[in-house]
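Peer 1: what's the 3D shape of this:
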Amino acid sequence: MIFYTVKTEVRREIVIKKSKFIATIFSISSLDEAQKKLNEIKMEFRDATHCPYSLRIGYERIIERFSDDGEPPRSSGLPILQELKKTNVTNILLVVTRYFGGIKLGLGGLNRAYRESAMLVLDTAKKVRSLPLVRFDLSLDRVYSGKIRNILEHFNARIIQENYGDKAEYSVKIEKERKKGFLEALKTVTRGKIRIREVPSED
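Peer 2: Now for the predicted structure:
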């Protein structure tokens, strides 16, 4: 199955019976990052009535989470999750912030409102193919750091962490399907003088 994610953060707003629904979608790579984004939303909309959300992370073993955040059970987080699954997206956090407008929507009305909010932001967001990533920890002589940086750029590697002490050390993620060429390039430019450790996937 081909999965997709969003290229950038997107936000859309609708009003239903005087209640305002603000849907925000993010690309994420971990539960920690999802929690950080959720905290930021709750801080930005600290006076909101509710902030239900749903997320999906991974590929072979997809992690799915949702929360109604005080709304009636399964009235908000679940319909958001169902829309994520319909569009085959992963590594996604979708939060719908609600400002209560004084008119109760009922369970069915809430379900439709949150579903519509999720659909709107998903339809608007530019989607890109989401490929499985593999993580490597690299350690090498600093003399090779310039060449290594060129390789990281060529393979569109995501640098998670880098340190320069006695050795140049990098923690990076690359697309899994490019793993073989990436490792060969690293060994070639360093003449084999590099320590490579593949970090076990959480997926």
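Peer 1: make it CA atoms for all contacts and neighbour counts henceforth
Peer 2: OK.
Peer 1: ok, for the most centrally placed residue in the chain, nearest residue in space, not its chain neighbours?
Peer 2: What sits nearest the mean C-alpha location of the chain, by Cα atoms, centre = their mean, is Ile28, with 1.5 Å. Using Cα to Cα, 6 or more residues apart in numbering and skipping residues adjacent in sequence, the residue nearest Ile28 is Asn91, 5.0 Å away.
Peer 1: compare with the first, here's sequence two:
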Amino acid sequence: MSNSYNTIEKPVLNIILKEKGSRFIGFAWQVNSEEEIRKRLEELKAEHPKATHHCYAYRLGINGEKYRANDDGEPSGSAGLPIYNQLLAHGVTNILLVAVRYYGGTKLGVSGLVRAYKDCAKMTLAESTITVRELEFTIEIEFNFSQQNTVFTVLNRYGTKILDFQSGDSCTITASLKLGHKKSISEQLSEMQHIQFTFRD
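Peer 2: Next up, the predicted model:
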């Protein structure tokens, strides 16, 4: 299984496409949970309360296992699916891609809507920088104060991010590191006496 995935480096905002008087505004965010997606959509609806539609698609998970395409009142399959297909075409995941529409008075028809939402999504992703992210995991390590240097040496070897460190006679470190290092670091820590460690998702 791969330990990395493609996503966007930073948000892309306010990419505008005009089609027969209607205005389509594209937005893309790197996201890690459905809760984060809900929050982004709420913020966007508050920012564009007079928009006719807020259509979107998202993919979550290393292989895009969780996904959704939402037409938000547009004819079925005319908005969310063309947006979702652009996420697939670009091979990206952990992304929320939204096209906000302000209706301009002229109906576009289903084929016109499909084209407009596809083009808006495509233009938005074209403005992004695609980056490779590696999956990470969290480890909690308990050890004696005298073992500090040894533990930190092992953690530094794997480019670990220290999230929390509690020092005393007994010390606890919570750290984040790349999933690809999980086997190596657990083997090294297992060889040390008086060290306990647990993995968290």
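Peer 1: what's the match for the residue nearest to the centre of the first structure in the second structure?
Peer 2: In the second structure, Ile28 of the first structure lines up with Val31, judged by TM-score structural alignment.
Peer 1: its match contacts Leu96, doesn't it?
Peer 2: Yes - using Cα atoms under 8 Å, Val31 of the second structure is in contact with Leu96, at 6.5 Å.
Peer 1: what touches both of those two?
Peer 2: Ile37 (Cα atoms under 8 Å, 6 or more residues apart in numbering).
Peer 1: ok, Leu189 of the second structure to Gln148 of the second structure distance?
Peer 2: Per Cα to Cα, to the nearest Å, Leu189 of the second structure is found 12 Å from Gln148 of the second structure.
Peer 1: of the two, which one has the most company?
Peer 2: Leu189 (18 against 15; other Cα atoms under 10 Å).
Peer 1: am I right that that one is in a helix?
Peer 2: Yes - counting by DSSP: H, G, I helix; E, B strand; the rest coil, Leu189 of the second structure is located in a helix.
Peer 1: tell me the contacts of the residue nearest to it when sequence neighbours are not counted?
Peer 2: Sequence neighbours aside, Ile195 is the residue nearest to Leu189 of the second structure in space, at 7.0 Å (criterion: Cα to Cα, 6+ apart). Applying Cα under 8 Å, 6+ apart, we find Ile195 of the second structure in contact with 141-144, 189.
Peer 1: neighbour-wise, which one of those leads?
Peer 2: Neighbour counts for the contacts of Ile195 of the second structure, by other Cα under 10 Å, peak at Phe143, which reaches 21 neighbours.
Peer 1: nearest residue to Tyr158 of the second structure other than its sequence neighbours?
Peer 2: What sits nearest to Tyr158 of the second structure in space, not counting adjacent residues and going by Cα to Cα, 6+ apart, is His181, at 6.9 Å.
Peer 1: so what corresponds to the one you found in the first structure?
Peer 2: Under the alignment by TM-score structural alignment, His181 of the second structure pairs with Arg178 in the first structure.
Peer 1: number of nearby residues for its match?
Peer 2: Applying other Cα under 10 Å, we find 13 other residues in the vicinity of Arg178 of the first structure.
Peer 1: roughly how far apart are Lys17 of the first structure and Arg178 of the first structure?
Peer 2: Taking Cα to Cα, one finds Lys17 of the first structure at 50 Å from Arg178 of the first structure.
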